[in-house]
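Q: next input, structure requested:
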Amino acid sequence: MRLLLRRRPLRTLLLGGARSGKSSLAERLLAQDPEVTYVATAGRREGDTEWAERIALHRGRRPGHWRTVETCDLAPLLAERGGPLLVDCLALWLTDAMDRVGAWEEERWYGGGEEELRARTAELVAALAASPRRLVAVSNEVGSGVVPATASGRRFRDELGRLNAAVAEVCDDVRLVVAGRALRLSER
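A: Next up, the predicted model:
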C-alpha cells in the first residue's frame, strides 16, 4: 500500500465577508508554526474605540511568541527568508494603496491614479508569487453584496475584486469562508 503525503500549500488566500471567520482560520492554519510574522495592514484610527476593540480582539487571539509588523509595505517582507507570514488583510492594503494614489477623487483617478494603483497591485502580486515564505493572506469578498452608492465605493469594490483574482492566481490554496466554515475553491 502506498502512502500519499499531502504537501502543505505555500500560499493560501482566505476570502470572506465581514466577521466570517477568515482571520481566525488564518491563525489556526499557522498555529503550529513557531516563527510566524503577523502583518497587520489596518493602521490606527485615532479616537475610534470600536476599531481599537477589533485590534485588541485580534491581538488577544494570537500566540504571544508571534511577531507583529504593522505595515502596508509588503514586498520587502515577502522577499525575506524566514517563517510564515500571515497578512491581514489585503482589503486594508488596497485602501492604503488607493489613498496613496488619490484613487478616491475622480480627477486624480483618471489623471494617473488608476495606472499607479495597477502598478502597485502588480508589484504586490509579483512579490507574492516570488516569495520563498509560507503565506496565509486574508481578504474581504465584497463582490456579492449591495452595489455601493458612490463611484469611489464601486471603484474600491471593483479594484478589490481584481486584486483578489490576481492574488488567487498565484496561490496554491484559495478558500471562501462563510459563517466560520471554509469552502476550498481551488488547490493546486
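Q: when you work out contacts or count neighbours from here on, use the C-alpha atoms and nothing else.
A: Noted.
Q: how much space separates the closest residue to Arg19 other than its chain neighbours from Ala166?
A: Of all residues not flanking Arg19 in the chain, Ala179 sits nearest, at 8.0 Å (CA to CA, 6 or more residues apart in numbering). To Ala166, Ala179 is 25 Å away according to CA to CA, to the nearest Å.
Q: spit out the contact partners of Val125.
A: Applying CA atoms under 8 Å, 6 or more residues apart in numbering, we find Val125 in contact with Ala166, Val167, Val170.
Q: compare these and tell me which has the most neighbours.
A: Counting neighbours by other CA atoms under 10 Å, Val167 comes out on top of the contacts of Val125 with 24 neighbours.
Q: if we ignore the residues flanking it in sequence, what's nearest Gly175?
A: Just to correct that, residue 175 is Arg rather than Gly. Closest residue in space to Arg175, ignoring its immediate chain neighbours: Arg184 at 4.3 Å, by CA to CA, 6+ apart.
Q: coming back round to it: which one of the contacts of Val125 is nearest to Ser131?
A: Comparing the contacts of Val125 against Ser131 with CA to CA places Val170 closest, at 10.6 Å.
Q: what number of residues lie near the nearest residue to Pro9 once chain neighbours are set aside?
A: If you skip the residues right next to it in sequence, Pro9 has Asp172 as its closest partner in space, 5.6 Å away by CA to CA, 6+ apart. Applying other CA under 10 Å, we find 15 other residues in the vicinity of Asp172.
Q: shouldn't Asp172 be in contact with Arg11?
A: Yes. Contact status for Asp172 versus Arg11: in contact at 5.4 Å, counting by CA atoms under 8 Å.
Q: state the helix or strand in which Leu176 lies.
A: Assigned by DSSP states H and E, Leu176 belongs to strand 173-178.
Q: one more to line up against the first:
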Amino acid sequence: MPTRPAARRVLVLGGARSGKSGFAERLLAEAPGPEPVTYAATAPRYPGDEEWAARIAHHRDRRPASWRTVETGEDPAALAALLRTAEGPVLADCMTLWLTAAMDTVEAWDEQAWTRGPAQGLLADLTRDLIAAYAGCGGTVVLVSNELGFGLVPTDPGTRRFRDELGRLNQALAAAADEVTLVVAGLPLRLK
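A: Got it, this is the predicted structure:
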C-alpha cells in the first residue's frame, strides 16, 4: 500500500490507462499529512469535446474532497509558479498534457514556426522553468507523465516532435526526482 513519499520529488511514469494516475493519487491520499494536497490539473479544455470533458470529470470525481484543485491547463507557466509557492504537497497530472498545452501556446506543432520561428526557444524556456521549479520545490511534489518511448515512430513531424520533447522532459524530470516509478498494468516498478 502506498504511503506519502518521504522524498520531496516523485515522478510516476506509465502508458495510457496503466494506472499511473491512481497510483500517484494514492501516494498522497492514503497517508494524509497536516497540509491539504493541491492537485494541479494540467488538462486544457476542449470546448465541445464531450469525451474529453468526461475524462476530466472522472479524474476530478475520484480525488478526495479535501484536495484543492488548481487548473493550469490554459497557462503552461502556471505550473512552475505553483511549484514555487505551494504550501503543502502537490500532485500534477500530467506532464503529457502540460507539454501539449505548452506546444499549443508556442505554436510548436507548426513546422515553419518550429524551424524558422521562435517556437523552439519559447518551448525550451517553458520547459527549463518547469524543471527548475520542480528541482527547487520546497515540499513534496508528485508528477505524472506518460511514457511514449515504447511505441512506434509517429509518421508526421509534429507528433514525432511531441514524442521526442516528452522523452527529453521525462529524462530531465527523472534526473531531478528523488524517486521514479514506472506503472505497468497497474503494477508499480520502482526505477529510482
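Q: care to give me the TM-score?
A: TM-score for the superposed pair, counting by TM-score structural alignment, normalised by the length of structure 1: 0.92. Supporting figures: 180 aligned residues with a CA RMSD of 1.2 Å.
Q: the residue nearest to Arg175 of structure 1 -> structure 2?
A: With TM-score structural alignment as the criterion, Arg184 of structure 1 lines up with Arg190 in structure 2.
Q: mind listing what the equivalent of Glu87 of structure 2 over in structure 1 touches?
A: For Glu87 of structure 2, the aligned position in structure 1 is Gly82, judged by TM-score structural alignment. For Gly82 of structure 1, the contact set (CA under 8 Å, 6+ apart) comprises Glu35, Arg133.
Q: grab the nearest non-local neighbour of the residue nearest the centre of structure 1.
A: Centroid check for structure 1 by CA atoms, centre = their mean gives Leu90 as the closest residue, at 2.8 Å. In space, and not counting its chain neighbours, Leu90 of structure 1 is closest to Ser139: 4.9 Å by CA to CA, 6+ apart.
Q: roughly how far does that neighbour sit from Arg61 of structure 1?
A: Ser139 of structure 1 sits 18 Å away from Arg61 of structure 1, going by CA to CA.
Q: and the two? Which one has more around it.
A: Regarding Ser139 of structure 1 and Arg61, a neighbour count based on other CA under 10 Å identifies Ser139 as having more, with 27 against 12.
Q: now do the SS call for that one.
A: Assigned with DSSP: H, G, I helix; E, B strand; the rest coil, Ser139 of structure 1 falls in the strand class.
Q: quick one: the strands in structure 2?
A: For structure 2, the strands defined by DSSP state E occupy 9-14, 38-41, 68-71, 90-93, 141-146, 179-184, 187-190.
Q: please identify which of those is closest to Trp109 of structure 2.
A: In terms of CA to CA, the element of the strands of structure 2 nearest to Trp109 of structure 2 is strand 141-146, at 18.8 Å.
Q: residues in structure 1 aligned with the closest one?
A: Mapping strand 141-146 of structure 2 onto structure 1 (TM-score structural alignment) gives residues 135-140.
Q: starting at the chain centroid, how far to stretch 132-143 of structure 2?
A: Taking CA atoms, centre = their mean, to the nearest Å, one finds stretch 132-143 of structure 2 lying 12 Å from the centre of the chain it belongs to.
Q: now the end-to-end length of it.
A: According to CA to CA, stretch 132-143 of structure 2 extends 14 Å from its N-terminal end residue to its C-terminal end residue.
Q: residues contacting that stretch, please?
A: Counting by CA under 8 Å, 6+ apart, stretch 132-143 of structure 2 makes contact with 5, 7-12, 24, 80-81, 83-84, 86-95, 173, 176-177, all of which sit outside it.
Q: which of these are buried?
A: When burial is judged by neighbour count using 16 or more other CA atoms under 10 Å, the buried members of the contacts of stretch 132-143 of structure 2 are 5, 8-12, 24, 80, 83-84, 86, 88-95, 173, 176-177.
Q: sorry, back to before: who are the contact partners of the residue nearest to Arg19 of structure 1?
A: For Ala179 of structure 1, the contacting residues are Arg19, Ser20, Gly21, taking CA under 8 Å, 6+ apart as the criterion.
Q: Gly47 of structure 1: which of those is nearest?
A: The shortest separation between Gly47 of structure 1 and any of these is 22.1 Å, and it belongs to Arg19 (by CA to CA).
Q: how far away is the residue lying farthest from the centre of structure 2 from Glu107 of structure 2?
A: When each C-alpha in structure 2 is compared with the mean C-alpha position (CA atoms, centre = their mean), Arg116 comes out farthest, at 28.1 Å. For Arg116 of structure 2, the distance to Glu107 of structure 2 equals 12 Å [CA to CA].
Q: ditto for Ala7 of structure 2
A: Counting by CA to CA, the gap from Ala7 of structure 2 to Glu107 of structure 2 is 35 Å.
Q: Leu27 of structure 2 now?
A: With CA to CA as the criterion, Leu27 of structure 2 and Glu107 of structure 2 are 35 Å apart.
Q: with Glu147 of structure 2 instead?
A: If you measure Glu147 of structure 2 against Glu107 of structure 2 using CA to CA, the figure is 23 Å.
Q: now the strands of structure 2 in TSV, with distance to Arg163 of structure 2?
A: Supplementary listing: the strands of structure 2 in TSV, determined by distance: least, CA to CA, whole Å:
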stretch	distance to Arg163 of structure 2
strand 9-14	14
strand 38-41	21
strand 68-71	24
strand 90-93	17
strand 141-146	10
strand 179-184	17
strand 187-190	22
